[in-house]
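[1] When you get a sec, could you give me coordinates for this:
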Amino acid sequence: MSGRLSGKHVLLTAAGAGIGRATALAFAREGAKVLATDIDSSALNSLAKEHSSIATQVLDVTHPDNIEALVRASDPFDVLFNCAGYVHAGSILDTDDAGWRRSFTINVDSMFHLCKAVLPGMLERGKGSIINMASVASSIKGVPNRFAYSATKAAVIGLTRSIAADFVARGVRCNAICPGTVKTPSLGERVRALGGDEAAHWRSFAERQPMGRLGEPEEIAALALYLASDESAFTTGAIHIVDGGWSN
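    Got it, this is the predicted structure:
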């Protein structure tokens, strides 16, 4: 099928790399007009060169005023994909106030401000799809040393279901994606931060997956594409697990 997002205006965060980048390209290939945002301007410049339907803008999602200004200056959005995130490592005993606040600022507060900014335009036209990045490491599955991260992703699930319930009769859908471990540049940074034998760290991540491999960004993008399209018109408030069987 082609043109699955023809005529749709899409806003994505964290589009410079990994899942966000793969999704921006998938959306553009299916006919969407994409506004891809990130804090990394060089990554955005590279992305824009890959498809003519992708416009870019630097956006720090921790600044609500910048979010509001971007949305005010744009045509209404049909789709919002909240992909920006931060992974804090450690148990509750390893989590200080700064780490806790940063986790919620990036992973939850940003979604609150972005959803609140785009919803009026969606409601005015009686249609829209919001897709929020959650994680298997939340209320789906307890994962060691992901205390703050898991707390934020559980909050994302609650946020998603609440928006879905509030606006189900007004044409706006809201769904969440819960990936398992995906081979992204962000994961690569965490592997390098562990020190020691990087190849061994990569193997350990893969070996804990029932499929024996990590997920690929394009596999998550495929699910986001479905949720953004009219094919999922009867789907809202759903928590979609895509983790290679890790949470089974």
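[2] For the rest of this, base every contact and every neighbour count on C-alpha atoms.
    Will do.
[3] Run through the helices of the chain in chain order.
    Using DSSP state H, the helices of the chain run over 18-29, 41-48, 64-72, 97-104, 110-125, 147-167, 185-194, 198-207, 217-228.
[4] Quick check: which of those helices has the most neighbours on average?
    helix 18-29 (a mean of 24; mean count of other C-alpha atoms under 10 Å).
[5] got a list of contacts for that helix?
    Under the criterion C-alpha atoms under 8 Å, 6 or more residues apart in numbering, residues 3, 5, 12-15, 34, 36, 47, 50-51, 53-54, 83, 183-186, 217-218, 220-222, 224-225 lie in contact with helix 18-29.
[6] now that helix, how far from the centre of its chain.
    In terms of C-alpha atoms, centre = their mean, to the nearest Å, the gap separating the centre of helix 18-29 from the centre of its chain is 11 Å.
[7] now the angle between helix 217-228 and that helix, please.
    With axes from the mean of the first three to the mean of the last three C-alpha atoms, to 10 degrees defining the directions, helix 18-29 sits at 50 degrees from helix 217-228.
[8] Tell me which residue is most central in this protein.
    In the chain, the C-alpha closest to the average C-alpha coordinate belongs to Cys83, at a distance of 2.2 Å (C-alpha atoms, centre = their mean).
[9] List the contacts of that residue.
    By C-alpha under 8 Å, 6+ apart, the contact set of Cys83 is Leu12, Thr13, Ala14, Ala15, Ile19, Gly20, Asn132, Met133.
[10] ok, Glu219 to Ala200 distance?
    Here Glu219 is placed at a distance of 24 Å from Ala200 (C-alpha to C-alpha, to the nearest Å).
[11] same check, this time on Thr62
    Applying C-alpha to C-alpha, one obtains 34 Å for the distance of Thr62 from Ala200.
[12] now swap in Val34 and tell me
    Val34 is 38 Å from Ala200, by C-alpha to C-alpha.
[13] Equivalent analysis for Ile67, please.
    When distance is defined by C-alpha to C-alpha, Ile67 is 40 Å away from Ala200.
[14] just Asn107 next, same as before
    In this structure, Asn107 lies at 29 Å from Ala200, with C-alpha to C-alpha as the measure.
[15] Here is a second sequence; please produce its structure as well for comparison:
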Amino acid sequence: MGRLDGRVVLVTGAARGQGEQEARLFAAEGARVVLADVLDEAGRAVAEELGGKSARYVHLDVGDEAGWPAAVAVAKDAFGRLDGLVNNAGILRFNALEHTPLAEYEEVVRVNQTGTFLGMRAVAPELAAAGGGTIVNTCSYTALAGMASLTSYAASKAAVLGMTRVAALELAGRGIRVNAMCPGGIDTPMINPAPLDPGAGRAAVDELFRAHVPLGRAGRPEEVARLALFLTSDDSSYVTGQPFVVDGGWLAGLSLF
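    Presented below is the predicted three-dimensional model:
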């Protein structure tokens, strides 16, 4: 018996990184998964590997309002219902506050913040019709603690945390639980070493985590996926409206010894 037997879950940003690992783990735990992304070739490849009985792929730009009804329709047409959503899709841009162009700020907000809003709004009626369900929003360490050069990203993720709490209050009566994951540095394609040290590349990223994270390393996508599984499964049946930090101890503080 899998922990998600019989459930249908839509995962955004599922072509790679955290979203891919979430889709793979959910399918292994018995769910039927709809993988949504703008990286069509990679997304289709993951869905095909998981198999037609377990997965479908749909092109979805999460910040485009018109795309969401089609994504929900894919889930219902293929599997008859929708029980859960993982709002994983996101983008990261490094820039100092005074050097951040408005267009860049708005791009990050469109994907990270507006995309999450549109996703919750689109799936809520379907989850209620299925008798209840779960929404897991991917927030960030930076929603809880500042980080230089991440004004747009931190702002968008702080908004996601606020929306998570409000949605949890509004949707609880319809049997829908809404929670947020707050990852620290996770080893995915989103981590770009260039702003840290263009010459050092990956070595600069590894040194950053050794210096600042108590566990001494970046997180792995599958470690975030296991948290998403917990929040989507009945193991978290009395949990809603909460942020869950998965950061190797980064937020706990600075170790001097």
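[16] What does the superposition give as a TM-score?
    The TM-score (TM-score structural alignment, normalised by the length of the first structure) is 0.94; 244 aligned residues with a C-alpha RMSD of 1.4 Å.
[17] And the residue nearest to the centre of the first structure? What does it align with in the second structure?
    Residue mapping for Cys83 of the first structure onto the second structure gives Asn88, with TM-score structural alignment as the criterion.
[18] same check, this time on Ala176 of the first structure
    For Ala176 of the first structure, the equivalent position in the second structure is taken to be Ala180, counting by TM-score structural alignment.
[19] Contacts only, for that match.
    Neighbour list for Ala180 of the second structure: Val136, Asn137, Thr138, Cys139, Leu161, Thr164, Gly241, Gln242, Pro243, Phe244 [criterion: C-alpha under 8 Å, 6+ apart].
[20] Which members of those residues are classed as buried?
    In terms of neighbour count (16 or more other C-alpha atoms under 10 Å), the buried residues within those are Val136, Asn137, Thr138, Cys139, Leu161, Thr164, Gly241, Pro243, Phe244.
[21] mind giving me TSV with the residues you listed and columns for distance to Arg24 of the second structure?
    As requested, these are exported to TSV (distance: C-alpha to C-alpha, whole Å):
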residue	distance to Arg24 of the second structure
Val136	16
Asn137	18
Thr138	17
Cys139	20
Leu161	25
Thr164	24
Gly241	25
Pro243	23
Phe244	21
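[22] Out of the contacts of Ala180 of the second structure, list just those in strands.
    Among the contacts of Ala180 of the second structure, the members found in strands (DSSP state E) are Val136, Asn137, Thr138, Pro243, Phe244.
[23] For those, give me a markdown table that also has distance to Trp250 of the second structure.
    What follows is these, written out as a markdown table (distance: C-alpha to C-alpha, whole Å):
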| residue | distance to Trp250 of the second structure |
| --- | --- |
| Val136 | 22 |
| Asn137 | 20 |
| Thr138 | 17 |
| Pro243 | 15 |
| Phe244 | 13 |
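[24] and which of those is nearest Asp197 of the second structure?
    Minimum distance to Asp197 of the second structure across those is 27.0 Å, recorded for Thr138 (C-alpha to C-alpha).
[25] What's the match for the closest one in the first structure?
    Under the alignment (TM-score structural alignment), Thr138 of the second structure pairs with Met133 of the first structure.
[26] and that match, what is it in contact with?
    Contacts for Met133 of the first structure (C-alpha under 8 Å, 6+ apart) come out as Phe81, Asn82, Cys83, Ala84, Val156, Ala176, Ile177, Cys178.
[27] Just give me the mean distance for the strand ranked longest in the first structure relative to the second structure.
    As far as residue count goes, and with DSSP E defining each element, the longest strand of the first structure is strand 172-179. After superposition onto the second structure, the mean distance of strand 172-179 of the first structure to its aligned counterpart is 0.2 Å, using mean C-alpha distance after the TM-score superposition for the first structure.
[28] quick one, that strand and helix 147-167 angle?
    Going by the same axes, to 10 degrees, strand 172-179 of the first structure makes 160 degrees with helix 147-167.
[29] List the contacts of Pro217 of the first structure.
    With contacts defined as C-alpha under 8 Å, 6+ apart, the neighbours of Pro217 of the first structure are Gly18, Ile19, Ala22, Thr23, Val182, Lys183, Thr184.
[30] Name the nearest of these relative to Leu93 of the first structure.
    Nearest member of the contacts of Pro217 of the first structure to Leu93 of the first structure, counting by C-alpha to C-alpha, is Val182, at 26.6 Å.
[31] any idea how far Glu219 of the first structure is from Thr23 of the first structure?
    As defined by C-alpha to C-alpha, Thr23 of the first structure lies at a distance of 9 Å from Glu219 of the first structure.
[32] try Val182 of the first structure
    When C-alpha to C-alpha is applied, the distance between Val182 of the first structure and Glu219 of the first structure equals 9 Å.
[33] cool, and Gly126 of the first structure?
    For Gly126 of the first structure, the distance to Glu219 of the first structure equals 30 Å [C-alpha to C-alpha].
[34] same deal with Ser138 of the first structure?
    20 Å.
[35] One more: Arg29 of the first structure?
    In terms of C-alpha to C-alpha, Arg29 of the first structure sits 15 Å off from Glu219 of the first structure.
[36] go on, Ala48 of the first structure?
    Ala48 of the first structure sits 21 Å away from Glu219 of the first structure, going by C-alpha to C-alpha.
[37] go on, Asp78 of the first structure?
    With the distance defined as C-alpha to C-alpha, Asp78 of the first structure ends up 22 Å from Glu219 of the first structure.
[38] Next: Gly99 of the first structure.
    According to C-alpha to C-alpha, Gly99 of the first structure stands 30 Å off from Glu219 of the first structure.
[39] which residues touch the closest residue to Arg202 of the second structure other than its chain neighbours?
    Computed as C-alpha to C-alpha, 6 or more residues apart in numbering, the closest residue to Arg202 of the second structure that is not its neighbour in sequence is Pro193, at 5.9 Å. The neighbourhood of Pro193 of the second structure, defined by C-alpha under 8 Å, 6+ apart, consists of Ala200, Gly201, Arg202, Ala204, Val205.
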